[in-house]
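Trainee: have a look at this fold, sequence not included:
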């Protein structure tokens, strides 16, 4: 009951603290004053006759308001006037910080002033948010206020991986639009990797003729395409770069080297170490192909970079540098001779020499090298910038050495990590990174001195797409966690306020809905909890409702109908007689929907079953992925949990009284994971049948075998199949350990659902 009272306070007290203005990120300074100003279709936007920057920002505001509010404002040139919105690119504006602006709303009008173009644009973004406070369309009353605002960090980024899965130009522009609305200013565009080369290089057409396409593991079967891929033409890239620039976003391209090079080597084998042509990889993870280090290969890379630099005006060029396992270099007599000739210590030092050579080439062309933190391992050019992804240690080391740093650590800012461990969560990596954890991220490590901290340019979140095959997946992963990121990198550290942030989210979610962004409502999703064992014994369930964020009002029904804003309000745990269907949705204080309804059926069959994603790993291995049936799936479900190193899951506290059998909905998955040196950690178990079996152990994973279910022939069976077996009589609760013994070099297997079957005729509670 104490927990229930605390939960009720979180839900109702949180909902009562709504912000008077729903701005994300929160401005550096905001002061509400008396009065309001009405904006309607008759309101004009005034810009000076020769202020091109102001006109561009005005046009952006007009278009965005028409889309999201149904307001249609007119732009006029001339002197400031009462009753209007004035946008002024003013070198004497009161806010002096770069990219800063001042915004004033009075009963006589609205004015945005900025010293630079960026600041004026960001002021317009804030104004747009003021004009879209709710789901209404048409005229809006804006509260009188004064805003003085500027960013905390210069680098406010998002990384989009287009190499593993390809997004259309329209998709990329949609992401850019959302970045602009969050005042993010760097799109790190990951364009090449083992699984695809996505940028047209006219001098090397094979990079896109061959390197942009891979043959899926099950090509032409079960709905899989014959090949997968795509690339951006140079004209398309120029268009996207210009589109981003108009929204004050710089695109930093990434061309991976010396590792993650398999698609390039597949296109031009002579630039690889062995000279042999591999296929473009279908395997996620760490593939072995590296660039050669001879003059011919560097000429190739230089020529590629020439075309990349011609397309991307960004000061920074990202060269990757990560996960370059050195097996091919170690096995090559020519590479070993090169190491000796250069008087280098080892292959890591050779990578340092390699990166140094690329850095010199970029520097000679007025650009600056940026790479993942592995570039520190073998030495790095003095002017190189380091992007820290292996936790924060790379950033700390780089800053201590005097290098500029962008914080991008895993798992903190990896948006392909799942947002919850709930059954309906989408595909992605573990561990869970929820909305609150992103909001809590600290970009400046506390161990850095003030001088070292000055090297932290900012932070970015990464959207790797191995498990995000469509734009719907990308948007689900990115939003609303990008809202949390934007506030962390823009707003003053002292101003960060989790409860205040939550109070501003309802309006932001409505903006997503207006723009048809497939955001995740996971943070507000109603979770339906009960003690399964107690419910089975008593025939009634003690139900508790909650959500991740501890925010909003949860409304529920028990009759199978859809909950609405006037359904029963959850205030404390309640008792429901079985069988019953609980449906629950979360609402904001203004009645707007925070999370769509979730359903849980409570009857004997469901209480004797578990979804595979709800079964924890067996002890000893934390590795876990949530994956879809095929690597290039186009739907969001189903999703399965797998452990690449130990195919073992547990059904804890299984109620076995009266249970006589077990039924498993199983699935066979593609084993498309390149584990490199970690492959030795995969546990191999002997099998008793040709294709392996699913073995059920009692109490412990080395406990007595309760059942063994042979797996079907992969060549003669569907991907999804059922397994059934009798169980010996057991009393009470026992842990069931379910282990696949299939060959490790074959397909992977996962559990969709496990159902315990009670004796026929056993009464329903």
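Mentor: Sure, I can see it. The structure presented is a predicted model; accordingly, all values stated were derived computationally and were not measured. Residues are numbered from 1 along each chain as shown.
Trainee: from now on I want contacts and neighbour counts done on CA atoms only, so please keep to that.
Mentor: OK.
Trainee: which stretch of helix or strand covers residue 475?
Mentor: Element membership for residue 475, per DSSP states H and E: helix 471-478.
Trainee: after that helix, which helix or strand is next? Please name it.
Mentor: Assigned by DSSP H and E, the successor of helix 471-478 is helix 481-490.
Trainee: show me what that next one is packed against.
Mentor: Packing contacts for helix 481-490, counted by 3 or more Cα pairs under 8 Å, 6 or more residues apart in numbering; DSSP states H and E, involve strand 155-161, helix 435-439, strand 456-463.
Trainee: got another, please set it beside the one above:
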């Protein structure tokens, strides 16, 4: 308890400035100045990209402000405006109080800052928000959101009416990694469209840019495929689930759920407005009991005839018949029509080899194609799927089992079991996303199981998540750019509902946000805890059931 006492003692100094930004910006100076909103504030817009207007409107919604036409100056069509305005801001020639939003700042010719970087300069008379893209402006606004009084978003108060203030800052910020992701398994337990949107809102708040949507499982198929309707008519329901707290006994209650294509489009569009890419996962060739139970012709002899009702891995694995690949191509074609993502995740993990070993047709094929064994067959399988995706201008990504027997040429790999798999793949020129069980599995216990709700097992405290460096030390230095980034994973065998999801996700997701955005030299766990304590009040205002810190978190 003494460490918690010291921790709260430290909060006093930080609370004076209310500068508790997560993820920690990579370059930030706090000044003594304060910007106070009032009715005299003039908003200047300087945009090259039409989508920047959507971002500025989003900013006004956050502030609960509708600028009077006389207070909104759109100078986007004035060619020399950016340079001249920047000069006026720097030289204090614009006497009135102002907020300047620009996607045309000269500094953004610097490649280090990139499309997702931004500049934020807050003084007593000016807020300058600069970026080279709407995405950068959006992330700047997420930073500002964390500086606003709680009442602005919680109570929908106007920043003008409340005369809210922002601390003086000079920020030049950009993310460490391209892939800043969170994963959600909706196969074991289903979450509604509204819940998915709320989750996306939280991810955007912490500057994540990828949502990995795990849509198919042994225990349920969750996405409508119009050409193959039994996938959801039959495959989206299991007859029962393991009992809560007694995982070896069924509860006798049917469990169903899936997303229509209209709902999927709604989620993808919503995510796009938050600059989040949605990566769909369709499990191939294993974790396919729900699909095979729906269409048994695509399985092996004695394959599953019902959607799996227990947790764990079943013996459901697709066969190698041409009709099966045509089925998978149909599925992936409809998926690609719904998701603009460059990457399509095909799973590839935990594919049982027994059904292939016991299938004479498969064994003949392995011999005929000189594939050595079933691991070689899995790589052949993945390469065949990859070829189809590449022809459709998409890239395949899968769990690290896809490297068994050799990795497909253009495939990217998501590392979950063994860091060495990622090192080997990256050194061979493949892109990787680090997502190891050691630091990224948020279905693990966060503290002593005696004091925590039921989880799958394991132990992953907040401090260990924060310590994660996605770049392995053993990786060849010229291959570091092959590490696209990292993500946290939420497998939902023991995450039954929204409140449990929030409890398991936060604050570990917030720690992951800093892992993937902030450069190592600017990370500090003790400082993160101080910022989280202030930042968590914003989640309180959103009724997020995050886990409270315990003594073991210090």
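Mentor: Cool, the structure landed. All values derive from a computational prediction rather than experimental measurement.
Trainee: quantify their similarity with the TM-score.
Mentor: In this superposition the chains share a TM-score of 0.88, using TM-score structural alignment, normalised by the length of structure 2; 517 aligned residues with a Cα RMSD of 2.4 Å.
Trainee: I'd like the helices and strands packed on helix 481-490 of structure 1 as a markdown table, with mean neighbour count appended.
Mentor: Below are these laid out as a markdown table (neighbours: other Cα atoms under 10 Å):
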| stretch | mean neighbour count |
| --- | --- |
| strand 155-161 | 25 |
| helix 435-439 | 20 |
| strand 456-463 | 26 |
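Trainee: mind listing the helices for the stretch 1-150 of structure 2?
Mentor: In the stretch 1-150 of structure 2, the segments counted as helices under DSSP state H, counting those that start in this stretch are 2-17, 51-63, 81-90, 134-145, 150-154.
Trainee: list the buried residues for the third one?
Mentor: Under the neighbour-count criterion of 16 or more other Cα atoms under 10 Å, helix 81-90 of structure 2 has 82, 85-86, 89 buried.
Trainee: ok, and what's touching that helix?
Mentor: For helix 81-90 of structure 2, the surrounding residues in contact (Cα atoms under 8 Å, 6 or more residues apart in numbering) are 46, 75, 94, 102, 104-106, 126.
Trainee: tell me which of the helices of the stretch 1-150 of structure 2 lies nearest to residue 328 of structure 2.
Mentor: helix 134-145 (34.2 Å; Cα to Cα).
Trainee: can you name the residues of structure 1 that that closest one overlays?
Mentor: Mapping helix 134-145 of structure 2 onto structure 1 (TM-score structural alignment) gives residues 117-128.
Trainee: please point out which parts of that stretch sit buried.
Mentor: Judged by neighbour count using 16+ other Cα under 10 Å, the buried positions of stretch 117-128 of structure 1 are 117-128.
Trainee: go on, stretch 306-324 of structure 2?
Mentor: Buried, per 16+ other Cα under 10 Å, within stretch 306-324 of structure 2: 306-311, 313-320, 324.
Trainee: counterpart of that stretch in structure 1, which residues?
Mentor: Counting by TM-score structural alignment, stretch 306-324 of structure 2 corresponds to 279-297 in structure 1.
Trainee: equivalent analysis for stretch 480-491 of structure 2, please.
Mentor: With TM-score structural alignment applied, stretch 480-491 of structure 2 matches the range 453-464 in structure 1.
Trainee: Provide the aligned range in structure 1 for stretch 412-432 of structure 2.
Mentor: Residue correspondence for stretch 412-432 of structure 2 in structure 1, counting by TM-score structural alignment: residues 385-405.
Trainee: number of residues surrounding residue 521 of structure 2?
Mentor: 7 (other Cα atoms under 10 Å).
Trainee: residue 61 of structure 2: which of the contacts of helix 81-90 of structure 2 is nearest?
Mentor: Checking the contacts of helix 81-90 of structure 2 against residue 61 of structure 2 with Cα to Cα, the nearest one is residue 102 at 17.7 Å.
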